[in-house]
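# sequence-free structure coming up:
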């Protein structure tokens, strides 16, 4: 008799990805389907929520095709966060989803940020985090001011994962980590914070634990009647899908952005990073950059070469040849500097440089952004990272993984399942369905190592130099970027 199977789904920034797993972590079937990011004006970045739900339904149909009733035990979902969709009483979106890359609510964010003390931030979030343009309060205030008619019709303000669960089960729910920024260390909504935008408290979904059943899939849909767990936001699903659950262990997810998460029960509030509330016995110090894989995708479009071809060019090039210095701030930067006005740059170009050198510079620049973030995380956690477990699409490139190991000066363990969020969602589904007694047990069973990249000592001096220059270049360009923004606003 076949052991019941598990489905994990990730509603990401660029696509829906899904996998059917058995209880040893083997991927039996996979699904992936991209969708566009729409940029109707500078600073705006939107998606159509129908693009998510149509692909989630297609994934469920594909993964379950031909299986007998009862073959699948449960479904877990994860998604991008700081992407928001405003939903009416009937569950219909009132406008395109505002994604995490969108900066339209910058003015509202600055206004709200000025109303919160440093002491309140530390008390609520464990770190002096700012309210930025991607914060749900800033988005809500923006809608309330600019489209009061839509605000009046809003029933729910939801993350993509929770919107998809609503469409599939009819139930409104959210996990506490997807709601981070409006909850405190007790994993409950902060009334003092919500009072800053009257009406938002009634529009936020009720909170449930990662492995709690959110509802069952509605009749007429693929896998009707199968339970769906609440699941977790992408960073936490990735943490679980990389098996990073113990103090000192560090998750490295390389997707559109680079997301780093260090587990440590100690807290030493540090600017620019998130010290999440303890959840499921885990305290994660984490932060996202803005453009990891997005930087390679940009260069791919610029050169007309696919990312895989660019990676091969780097693998076949001389690693000691000079390269330009690259800042991956193509649409601002997030952790640890949270500077929406930062902009990308290539510095030090000469006529001998071609696609291989530019690609290596992108790899090194993104790795430098992660080193800066890691320093902040280790300060917040009060300890150094003792191990790195890496997944995500950007981990598929061997030369990029090696450059990351060289830049961080630490071994990096690449995992067999690169879609860690998908695996994490399936792990949570398995625990919720009673297939495993705990998240730890499930992760120990399902997370498998592919390869370990050791840092090359001969490149230590080069990496230290590049990182120092990276920091200096960002500081030097900051006033230029501010002046440029003021000029283009005329």
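Right, received. Where do you want to start? Computed from a prediction, not measured in an experiment: that's the story for all the values here. Numbering: from 1, shown residues only.

# use CA for all of it now, contacts and neighbours both
Fine.

# Am I right that residue 311 sits in a strand?
No. Per DSSP: H, G, I helix; E, B strand; the rest coil, residue 311 lies outside any strand segment and is helix.

# Show the contacting residues for it.
359, 397, 398, 399, 400 (C-alpha atoms under 8 Å, 6 or more residues apart in numbering).

# could you redo the last one with a cut-off of 6 Å?
By C-alpha atoms under 6 Å, 6 or more residues apart in numbering, the contact set of residue 311 is empty.

# if I look at it, how far off is residue 400?
8 Å (C-alpha to C-alpha, to the nearest Å).

# What of residue 336?
Per C-alpha to C-alpha, residue 336 is found 22 Å from residue 400.

# same deal with residue 478?
Distance from residue 478 to residue 400, by C-alpha to C-alpha: 27 Å.

# got it, and residue 155?
Following C-alpha to C-alpha, the distance that separates residue 155 from residue 400 is 44 Å.

# now residue 132
In terms of C-alpha to C-alpha, residue 132 sits 30 Å off from residue 400.

# what helices or strands is the one helix or strand residue 6 maps to leaning on?
Assigned by DSSP states H and E, residue 6 belongs to strand 5-11. In terms of contacts (3 or more C-alpha pairs under 6 Å, 6 or more residues apart in numbering; DSSP states H and E), strand 5-11 is packed against strand 15-21, strand 72-79, helix 420-432.

# Identify all contacting residues around the first one.
For strand 15-21, the external contacting residues (C-alpha under 6 Å, 6+ apart) are 5-10, 27-35.

# dropping in the other structure now:
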């Protein structure tokens, strides 16, 4: 390859989008065109109903296989691929040794086993919303948030490993988030971005462009200072591809690696929602509402805060719903096509398309059936690890069609539950939401969101690829090949779903029932699921 080859023609980024369901790899131009694409699934390991894990080696194999397929298409000359940049699921924890070898499975963002250890570490004689008031005040002042009482973030994960797996803790050189681990495998560098480190709750985030560790927060975290990686910005070039990796996937070893971002940061950029208060709705395995804002703020009661992101001088407001499209995946994999020997059947390749058609033709309201989408507890607007999913008010008249519609509607009703505190946090009405993620491929679901929320829903062009596009933009900005405003100008909206005014009364009534069910069932969930349970070795694969 001649040196001048890298200076001519349109530049491309090899984008990695690692979610809970699997790894997507795209070859993406700086104008957001995805010219090659591949996906590899990654299995999930569920431990005793409250733990969730994946194998880091499964992530890597999925990436390598998908990257080889993408590069094998020969869609563009390799000389035009300027960098590799990743977007990954957040709030995962991988303890690694000095050689970067994982010491356990990755503990994922759904995992709640750290809640008791977190309560012991941070509890006190008095509490405010479950927090020691002095610790809470410092977390909010410095970080803009606080550890999830459910144990679903690295603060709880690391304490769980420290207390329940002391031999692993002793051997741990660094605790890494998912993005950090992928970047380590790509470059050999131990580093965390300003957004991947966030939910360890040990950084001073008061200046969005100067995120740094805070000695007092680290001292109080219960985790040794030297087990945290160095900090970098999302747009920093953190190294070059390791020669063995470059050879494995088929890129030159001088290919740059840009730090990238966790999924909510990349999604906002891939959606083109860069303007202040312009909100997006991501519907993937989890679901969230996010928007860039010019201020650091926290609503501890609603579990909403504005946190560090990739944009200069900006924060990202985040309201997270634990279970989004994984409710539909649960319906498909555990109910319709569950391999229990009762019926020999396999999912058709277009099963989600079929579900979309079924839901579209089923009358709104699901004939009175209701679904509560709390498969793994909830984060916003209540942080309650005891909540579980529920089908309510089934009768002999109901069918698989009404159950499917109820699952779609219940997930949307939970999103509506977040909207009031989101509007209060933003301090202004929300005029529309830009929808992206795999769930946005369902036109029926997009319409249900519009009708349930009473808002226009703007569907992004190729919504499944938005995170990869966001990662490509971050990569291009890191290399100085583009800037965020320029990239946003190329984002396209596929369709706008307008709310049906005739359904407003129906969904107002369903929403009132939804919140009433939470109020009435909450104490029962806490009785069933609130007590600390010992970890068992029995595991289920989903």
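That came through, no problem. Note that the coordinates shown come from a computational prediction; the quantities given were computed from them, not determined experimentally.

# TM-score them against each other, please.
Here the TM-score for the pair of chains, by TM-score structural alignment, normalised by the length of structure 1, is 0.95; 488 aligned residues with a C-alpha RMSD of 2.0 Å.

# picking up where we left off before, point out the most buried one among the helices and strands packed on strand 5-11 of structure 1.
Of all these, helix 420-432 has the most neighbours on average by mean count of other C-alpha atoms under 10 Å, namely a mean of 33.

# By how much does it deviate from structure 2 on average?
Following the fit onto structure 2, the mean deviation recorded for helix 420-432 of structure 1 is 0.9 Å by mean C-alpha distance after the TM-score superposition for structure 1.

# how far out from the middle of the chain is that helix?
16 Å (C-alpha atoms, centre = their mean, to the nearest Å).

# Over in structure 2, find the residue span that helix aligns onto.
With TM-score structural alignment applied, helix 420-432 of structure 1 matches the range 466-478 in structure 2.

# Residue 369 of structure 1 -> structure 2?
Aligning on TM-score structural alignment places residue 369 of structure 1 opposite residue 414 in structure 2.

# mean shift of the one helix or strand its match maps to relative to structure 1?
Using DSSP H and E, residue 414 of structure 2 falls within helix 400-426. Compared with structure 1 after the fit, helix 400-426 of structure 2 shows a mean deviation of 1.3 Å (mean C-alpha distance after the TM-score superposition for structure 1).

# once aligned to structure 1, how far is whatever helix or strand comes next after that helix on average?
Next in sequence after helix 400-426 of structure 2, counting helices and strands by DSSP H and E, comes strand 433-436. Superposing on structure 1 and averaging over aligned pairs (mean C-alpha distance after the TM-score superposition for structure 1), strand 433-436 of structure 2 comes out at 1.1 Å.

# Strand 433-436 of structure 2: how far from the chain's middle?
Computed by C-alpha atoms, centre = their mean, the chain-centroid distance of strand 433-436 of structure 2 equals 15 Å.

# Tell me the counterpart residues of the helix or strand following that strand in structure 1, please.
Using DSSP H and E, the helix or strand that directly follows strand 433-436 of structure 2 along the chain is helix 443-453. Aligning helix 443-453 of structure 2 against structure 1 (TM-score structural alignment) gives residues 398-408.

# same deal with stretch 21-28 of structure 2?
With TM-score structural alignment as the criterion, stretch 21-28 of structure 2 aligns to 14-21.

# Sort out which residues of stretch 49-68 of structure 1 are buried, please.
Going by neighbour count (16 or more other C-alpha atoms under 10 Å), the buried part of stretch 49-68 of structure 1 is 49, 51-53, 55-60, 62-64.

# Let me see the ranges of the strands in the stretch 201-350 of structure 2.
If DSSP state E, counting those that start in this stretch is used as the criterion, the strands of the stretch 201-350 of structure 2 fall at 203-204, 212-213, 230-232, 237-240, 256-262, 280-283, 287-293, 298-299, 304-308, 315-321.

# according to the alignment, the third one goes to what range in structure 1?
Following TM-score structural alignment, the aligned partner range for strand 230-232 of structure 2 in structure 1 is 206-208.

# The matching stretch: how far from the chain's middle?
Between the centre of stretch 206-208 of structure 1 and the centre of its host chain there is 21 Å, according to C-alpha atoms, centre = their mean.
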